[in-house]
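Asks: Coordinates for the following, if possible.
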Amino acid sequence: MRTSGSGSVPALMLCVFGITTGEFVVAGILPDVAGDLTVSIPAAGLLVTAYALGMIVGGPAVTALTARFPRRPLILALLGIAILGNVASAVAPAYPVLFAARVVTALVTSTFFANAIVIAASTAPPGRQASTVSKLAFGMNLSMILGAPLGTLIGNELGWRATFAAVAGCCALGFALVLRLVPDVRDAAPATSAVAELRVFRDRDVQIAIAVTAVGNAGLLMVFTYFAPLLTGVSGFAPDAVAVLLLVYGVGAAVGNLAGGRLADRALMPSQVGLLGLLAGALLLMGVAGGGTVLGAVMVFALGALGFSVIPGMQIRVLTTAAAAPTLAMAVNASAYQLAAAFAAWLGGRIIDGGLGLPAVYLTGVAVTVAGIGVSCLAWLRDHRTQGRPVTTT
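Replies: This next block holds a predicted model:
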């Protein structure tokens, strides 16, 4: 049974935009935070690390503990905590208070995303779950393209506290819209216990689906972590062009995300394998050819588009295989993505420190992405063996 909720996706997308802007914008106001609270830049940088760790740990834990709660009241409560966390960040009198506020906000972020995805998918028309989920991810894309730059501008003009206040205001508006527009999807949240939800991870298909997310994204995440030195040292761009190229990447990500959702609705596993193959080819071209300034700019757009085009399909596959506990599975999937990002940053650093040269980062990204193709093909093969046909989203 599907519940009609035509305003659900825009309301939830605004919430995703607000919450992820609060996550990404810290990098832009880091020096102001450090100066005002009299801490070092590295200490202020730990705010970013703490947020990521909070999502990794809090996502599965909070989601499992709230498994019995109806979804609509739960996401309103989670939004309320996010609003309070950003308000506390805005008024924090000292660094420890700000640190604690960021951790608390991070603890509920993955659980909110997981429930929002399940609600969006459950209210989507048949056969359009992936494209509907991609619209939620589009809120994250907008936070990269518009939210973080606008938040940084607000911080530069009015102080970093005003940035967190603006994020809290955006989340509060999202709260009001969810209260008015998002239906109470009762049948999407069967009463169960944390232990019962954890049993879903015994399923090999669920394990493989989450592994696809981790491995399939790690190659591009490694390249993105070191984008600035790669663009200047390999592709030959001037340092002041990096900010513009990051915007180009973000626009590509937004386009690819929406297109990937539509492709996943039509052919989930074939599109996933094909898009990962194109991503590996794009990474290889950047590493071998260097790109040049014109081709390099085109390839930056392509990397953003291809990298984000696979995400809706990966999320829908987790939902499909983990039907008994979709919310917890989505939270763990988000944690897997964060762990992949942390591993990718570490591996890329080791490659650079090992003297292999910057192009080797691209080539290693290719190898990791090919491994992601292999895991995806394994999932696809299991679909044929167990069902005689690929997994569909209808």
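
Asks: all contacts plus neighbour counts: C-alpha atoms, from now on.
Replies: Will do.

Asks: hey, where'd the helices end up in the stretch 1-150 of the chain?
Replies: Assigned by DSSP state H, counting those that start in this stretch, the helices in the stretch 1-150 of the chain fall at 8-24, 26-36, 41-65, 71-91, 95-123, 129-142, 148-158.

Asks: Proceed likewise with the subsequent sequence, for comparison:
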Amino acid sequence: MPLALLALAISAFGIGTTEFVMMGLLPNVAGDLHTSVPTAGYLVSAYALGVVVGAPLLTALTSKLDRKRVLLLLMALFTVGNLVSALAPGFSTLLAARFLAGLPHGAFFGVGAVVAARMVDERRGARAVATMFLGLTLANVLGVPVATLLGQQVGWRATFGVVTVIGLIAVAALAALVPQLPAERKGGLRREAGALRNPQVLLGLLTTVFGFAGVFAVYSYLASMMTDVTGLSPSMVTLVLALFGVGMTLGALIAGPLTDRALRPTLYGALGALALVLALFPLAVQNRVTALAAVVALGLVGFATTTPLQITVMDKARHAPTLASAANQAAFNLANAGGAWIGGVAISLGWGWTSPGYVAALLAATGLAVAVTAGVLDRAAPAGSRVVAGRGHLPPKAGGGHLTPKAGGASHVETAADRV
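Replies: Here you go, the predicted model:
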């Protein structure tokens, strides 16, 4: 794997840390800025809103720029957002800073996923994307627990100061390791936007929203489940979050090679396993041992869905994948916000702390149904109207290399989608 993937993973580590750490620091921020915890919760929503707005907007604005320059600009904006967060004099400024820090999130992962796939052989594209996302999973194993502890002991401003330093390191790594990768000249933004009208791309985005919403319907209330139902002490919550991160890391490592081998079967299997784990989660949390095992399993199967979901959208928009890839990151954040809201509704109705598990299982099952429907429609479509990975025009790889035409003049490199 190219060293450039390390730079992308470092960037993902910083982004993942700042995205999730606020959940553990809300009481500290609320107390320091003289507001309530529910009001401080708007800081989480502000970041998610920044992701949803920034993903299509910044991708469109940078569509004609060299991909390396785009990555550097996005990571620089992320770093500034975290620096302003660390120095924010009041709640309103911090709210705006969180929105600013969230703006480049979706666009960075959208562009980064395309860059990662372009730098390796076609057969290793999913593994390259999974390597970048590995930084996000490691953020949940190391970054979030350590940053939360730092914020609790030293102050929440120190946490965002450290994330700012990580952002600077990521900028330096991107500048040193990522090669120059020109943007697609043919079609430009109109072509990118046109890819979003592909029914298969839209079904892929819908799969992401429903499939991944189940993860956050449970994750958002994990701390309360562990303390109020399982009986763990509040000090154990950091360990629980770290175990979730361990599961995420395992899921990312497993999903990459499987997605390269068979895209749709991996997606179906991951979503089916996720629905099963979520359905069993309310039972598992009744016992300490099974609860901790279920947390690892949830992280594993939950994050095993992310690589095939991302590759599915990129594959079906392969002639113009950048905007679709960024839109999928916005879909992930819609899933985060929607899942948390639906889980909260279940609890507010008096169904109990474990009720989000059953609602989440239904969401994951819905995502699986959408994915299967997309697969059936794709198989039924006339061969000439399908977007089949590996056939026709493909973006040039890093260094300006191109595919070698087969006999008869058609370029073809078999990918996971061809073998479905």
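
Asks: how about the helices in the stretch 151-300 of the first structure?
Replies: Counting by DSSP H, counting those that start in this stretch, the stretch 151-300 of the first structure has helices at residues 160-181, 194-198, 204-225, 227-233, 242-266, 268-289, 293-309.

Asks: Would you check the span in the second structure matched by the longest one?
Replies: Per the alignment by TM-score structural alignment, helix 242-266 of the first structure matches residues 237-261 in the second structure.

Asks: The matching stretch against the first structure, how far on average?
Replies: With mean CA distance after the TM-score superposition for the first structure, stretch 237-261 of the second structure departs from the first structure by a mean of 1.3 Å once superposed.

Asks: For that stretch, what is the distance to the chain centroid?
Replies: The chain centre lies 12 Å from the centre of stretch 237-261 of the second structure; the measure is CA atoms, centre = their mean, to the nearest Å.

Asks: Any buried residues in that stretch, and which?
Replies: Neighbour counts over stretch 237-261 of the second structure (16 or more other CA atoms under 10 Å) mark 237-238, 240-261 as buried.

Asks: Enumerate every residue touching residue 232 of the first structure.
Replies: 238-239, 242 (CA atoms under 8 Å, 6 or more residues apart in numbering).

Asks: Trace residue 91 of the second structure over to the first structure, please.
Replies: Per TM-score structural alignment, residue 91 of the second structure is aligned with residue 95.

Asks: Can you tell me how far the residue nearest to that match when sequence neighbours are not counted is from residue 57 of the first structure?
Replies: In space, and not counting its chain neighbours, residue 95 of the first structure is closest to residue 37: 6.0 Å by CA to CA, 6 or more residues apart in numbering. In this view, residue 37 of the first structure and residue 57 of the first structure are 27 Å apart by CA to CA, to the nearest Å.

Asks: Next: residue 248 of the first structure.
Replies: Taking CA to CA, one finds residue 248 of the first structure at 32 Å from residue 57 of the first structure.

Asks: With residue 111 of the first structure instead?
Replies: From residue 111 of the first structure to residue 57 of the first structure the distance is 11 Å (CA to CA).

Asks: Repeat that for residue 346 of the first structure.
Replies: Residue 346 of the first structure is 19 Å from residue 57 of the first structure, by CA to CA.

Asks: Between these two, tell me which one has more neighbours.
Replies: residue 57 (16 against 13; other CA atoms under 10 Å).

Asks: give the contact list for the counterpart of the more buried one in the second structure.
Replies: Under the alignment (TM-score structural alignment), residue 57 of the first structure pairs with residue 53 of the second structure. Residue 53 of the second structure makes contacts with 103, 330, as judged by CA under 8 Å, 6+ apart.

Asks: Which helix or strand contains the counterpart of residue 327 of the first structure in the second structure?
Replies: Aligned by TM-score structural alignment, residue 327 of the first structure pairs with residue 322 of the second structure. Element membership of residue 322 of the second structure, judged by DSSP states H and E, is helix 321-348.

Asks: That helix vs the first structure, mean deviation?
Replies: For helix 321-348 of the second structure, the mean deviation from the first structure after alignment is 1.4 Å (mean CA distance after the TM-score superposition for the first structure).

Asks: matching residues in the first structure for the helix or strand that that helix is followed by?
Replies: For helix 321-348 of the second structure, the following helix or strand on the C-terminal side (DSSP H and E) is helix 355-380. Taken onto the first structure by TM-score structural alignment, helix 355-380 of the second structure occupies residues 360-385 there.

Asks: What is the burial count for the alignment partner in the second structure of residue 301 of the first structure?
Replies: By TM-score structural alignment, residue 301 of the first structure lines up with residue 296 in the second structure. Close neighbours of residue 296 of the second structure, defined as other CA under 10 Å, add up to 24.

Asks: try residue 176 of the second structure
Replies: By other CA under 10 Å, the residues close to residue 176 of the second structure number 12.

Asks: Equivalent analysis for residue 372 of the second structure, please.
Replies: Applying other CA under 10 Å, I find that residue 372 of the second structure has 18 neighbouring residues.

Asks: That one contacts residue 269, correct?
Replies: No: the pair residue 372 of the second structure / residue 269 is not scored as a contact, 10.9 Å apart, by CA atoms under 8 Å.

Asks: picking up where we left off before, what sits against the nearest residue to the match of residue 301 of the first structure once chain neighbours are set aside?
Replies: Leaving aside its chain neighbours, residue 296 of the second structure sits nearest to residue 247 (4.4 Å; criterion: CA to CA, 6+ apart). By CA under 8 Å, 6+ apart, residue 247 of the second structure lies in contact with 295-301, 303.

Asks: Can I get these in a markdown table including distance to residue 330 of the second structure?
Replies: Formatted as a markdown table, the contacts of residue 247 of the second structure follow (distance: CA to CA, whole Å):
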| residue | distance to residue 330 of the second structure |
| --- | --- |
| 295 | 25 |
| 296 | 25 |
| 297 | 25 |
| 298 | 22 |
| 299 | 20 |
| 300 | 22 |
| 301 | 21 |
| 303 | 16 |
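
Asks: In PyMOL, how would I select just the buried ones from those?
Replies: To isolate the buried members of the contacts of residue 247 of the second structure in PyMOL, using 16+ other CA under 10 Å:
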select buried, resi 295+296+297+298+299+300+301+303
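
Asks: tell me which of the contacts of residue 247 of the second structure is nearest to residue 59 of the second structure?
Replies: The nearest member of the contacts of residue 247 of the second structure to residue 59 of the second structure, counting by CA to CA, is residue 303 at 24.2 Å.
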